[in-house]
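Colleague: let's see this in three dimensions:
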Amino acid sequence: MRNFSSIGQWPMGLVCDTPVPYYEVGVSCGLPNEMGQLPPEMILLPSEITRGRSVFIVDADGDSMTGVGIYSGDALLIESTQRVHCGEVVMVSIDGEELLKVYYVDDTGRHWLLPANDKYQPCELTADMNVRICGRMVCNLSAPHVSVKHCGEVVRQFKAKQKQHQPDMYERLTEAVIQCSHLFWAASAWAVVYCVMRDKYCYDKPVAEFERMAQALKLPATFRFVCGEGSVQRTISNHEYMRKSIDKWEEQGAADRELKLMTVLIKELA
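Modeller: From the prediction side, this is the model:
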């Protein structure tokens, strides 16, 4: 019995442990069990996908749904149900032909099947049609899927790699602050330093730890604006834009002196 990896990709860590019928025919060819097909092949999928539902897999056929990322040959997971909602991608049998379209109910209560490609026309479901809802699409198994856990691991590895290739941050920050000392206007300017470190150089330590590091920097005696305890946190709390990425500061109304210090710091820390 094949597992899911033979027809698609799923986030690492999921175990393929649930057998699901896989009919290797296009949706528009009709349901296999109605066409006298041989028993379907069983494909193992992770239970996190099936979630105890009655599901099966079919291949997409044609290009009418490319607008929602469904291409000919894609393996689609379908839940067997006649309860579908407006806006869902559904599998419908019309006069014996199975179609995959978007189900829609307009403001007058009329029911439609909509393609996701301008080459094709919407189809209104009327009383003279032999219509049967076969199910709704759960997901496109052929599309790439990435878990949040995997994304977090990628970011952690990236940060670790960055730190390996960076010189000692303490020394770099000391030199950068010295070069920018003429741009400091008060102790609150340290909030700009912290935000630059946070957004551009993956500094992920608490604000209080940054303040202690800033206080320990070996700066010239002529440097007047010492980073006081709690000064960075208070400044950030009083300026909403500082809680956002520094890339958005200008449009959020940051002061010119803050933007200038930010720009020079980025250059000096590079």
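
Colleague: every contact and neighbour count from this point should use C-alpha atoms.
Modeller: Noted.

Colleague: could you pull out the strands for the chain?
Modeller: When secondary structure is read from DSSP state E, the chain shows strands at 2-3, 16-26, 41-46, 55-59, 75-79, 89-94, 97-105, 111-114, 123-125, 131-140.

Colleague: could I get those as CSV with distance to Ala208 and mean neighbour count?
Modeller: Written out in CSV, the entries for the strands of the chain read as follows (distance: least, CA to CA, whole Å; neighbours: other CA atoms under 10 Å):
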stretch, distance to Ala208, mean neighbour count
strand 2-3, 50, 16
strand 16-26, 45, 19
strand 41-46, 44, 19
strand 55-59, 52, 23
strand 75-79, 50, 23
strand 89-94, 50, 23
strand 97-105, 52, 21
strand 111-114, 56, 19
strand 123-125, 62, 14
strand 131-140, 45, 20
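
Colleague: reformat those strands into TSV and put distance to Val177 next to each item.
Modeller: Converted to TSV, the strands of the chain look like this (distance: least, CA to CA, whole Å):
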stretch	distance to Val177
strand 2-3	57
strand 16-26	54
strand 41-46	53
strand 55-59	60
strand 75-79	56
strand 89-94	56
strand 97-105	58
strand 111-114	60
strand 123-125	66
strand 131-140	52
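
Colleague: nearest to Val264, out of those?
Modeller: Go through the strands of the chain one by one with CA to CA and the one that ends up closest to Val264 is strand 131-140, at 47.4 Å.

Colleague: could you also give me the structure for this next sequence, so I can compare it with the first?
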Amino acid sequence: MLLWPPIFTPRVRVPLFADPCAAGFPSPAQDYVESELDLNELCIRRRASTFFVRASGSSMEGLGLYDGDVMVVDRAEEASHGDVVIAEVNREFTVKRLQLHPRLALLPMNPAYSIIYPEELQLLGVVTWFFNSTRARRR
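Modeller: The predicted structure follows:
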């Protein structure tokens, strides 16, 4: 489902801690905030050409993109080899990794899905960010 026109909420700044969080062996925690982080500034370069859309299906799970995740898509971003894109294939939209060489292809990030070799390619935009909830997949 495309969310258009985009719905923007007032900017909310949240604390950004100075020290990164170790994803391996934990280190002692620091008790100070370096700055604030605005997700609008982080994720949206061009407000007029950016929209959000939810992912559907499991073809991009190898990338960490799951059914129901929210993608940030920029229509003005020029797509490059290796970018994750929203493309129109057979009058339907799909999200895949773009391969420009040696042959034009849309690559799923799940081996259960087939590579798409389009004759023509209509791109809706480049996925610049996506968000998922770690709690949504707990069962």
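
Colleague: wait, which of the strands of structure 1 is closest to Arg212 of structure 1?
Modeller: Relative to Arg212 of structure 1, the nearest member of these by CA to CA is strand 41-46, separated by 47.8 Å.

Colleague: how far away from the center of its chain is that closest one?
Modeller: Its chain's C-alpha centre and that of strand 41-46 of structure 1 lie 26 Å apart, by CA atoms, centre = their mean, to the nearest Å.

Colleague: what angle separates it from strand 16-26?
Modeller: Relative orientation of strand 41-46 of structure 1 with respect to strand 16-26: 140 degrees, computed using axes from the mean of the first three to the mean of the last three CA atoms, to 10 degrees.

Colleague: pull the residues that contact strand 41-46 of structure 1.
Modeller: 1-4, 14-23 (CA atoms under 8 Å, 6 or more residues apart in numbering).

Colleague: burial check on the aligned partner of Tyr120 of structure 1 in structure 2, number of neighbours?
Modeller: With TM-score structural alignment as the criterion, Tyr120 of structure 1 lines up with Tyr113 in structure 2. Burial measure for Tyr113 of structure 2: 12 neighbouring residues, criterion other CA atoms under 10 Å.

Colleague: kindly report the same for Arg172 of structure 1.
Modeller: With neighbours defined by other CA under 10 Å, the count for Arg172 of structure 1 comes to 14.

Colleague: now do the contacts for it.
Modeller: Leu269.

Colleague: what distance do you get for the residue in structure 2 that Arg136 of structure 1 lines up against to Arg13 of structure 2?
Modeller: With TM-score structural alignment defining the correspondence, Arg136 of structure 1 maps onto Val126 in structure 2. Applying CA to CA, to the nearest Å, one obtains 25 Å for the distance of Val126 of structure 2 from Arg13 of structure 2.

Colleague: repeat for Glu88 of structure 2
Modeller: In this structure, Glu88 of structure 2 and Arg13 of structure 2 are separated by 35 Å, where distance is defined by CA to CA.

Colleague: also Ser35 of structure 2?
Modeller: Applying CA to CA, one obtains 10 Å for the distance of Ser35 of structure 2 from Arg13 of structure 2.

Colleague: ok, Gly82 of structure 2 next?
Modeller: For Gly82 of structure 2, the distance to Arg13 of structure 2 under the criterion CA to CA works out to 32 Å.

Colleague: hmm, who's touching stretch 74-92 of structure 1?
Modeller: Among residues not part of stretch 74-92 of structure 1, those counted as contacts by CA under 8 Å, 6+ apart are 7-8, 27, 53-61, 98-105, 131-143.

Colleague: one more: stretch 102-110 of structure 2?
Modeller: 58-63, 96-99, 114-118.

Colleague: closest to Phe17 of structure 2 out of those?
Modeller: Distance to Phe17 of structure 2, by CA to CA, is smallest for Leu63 among those, at 26.2 Å.
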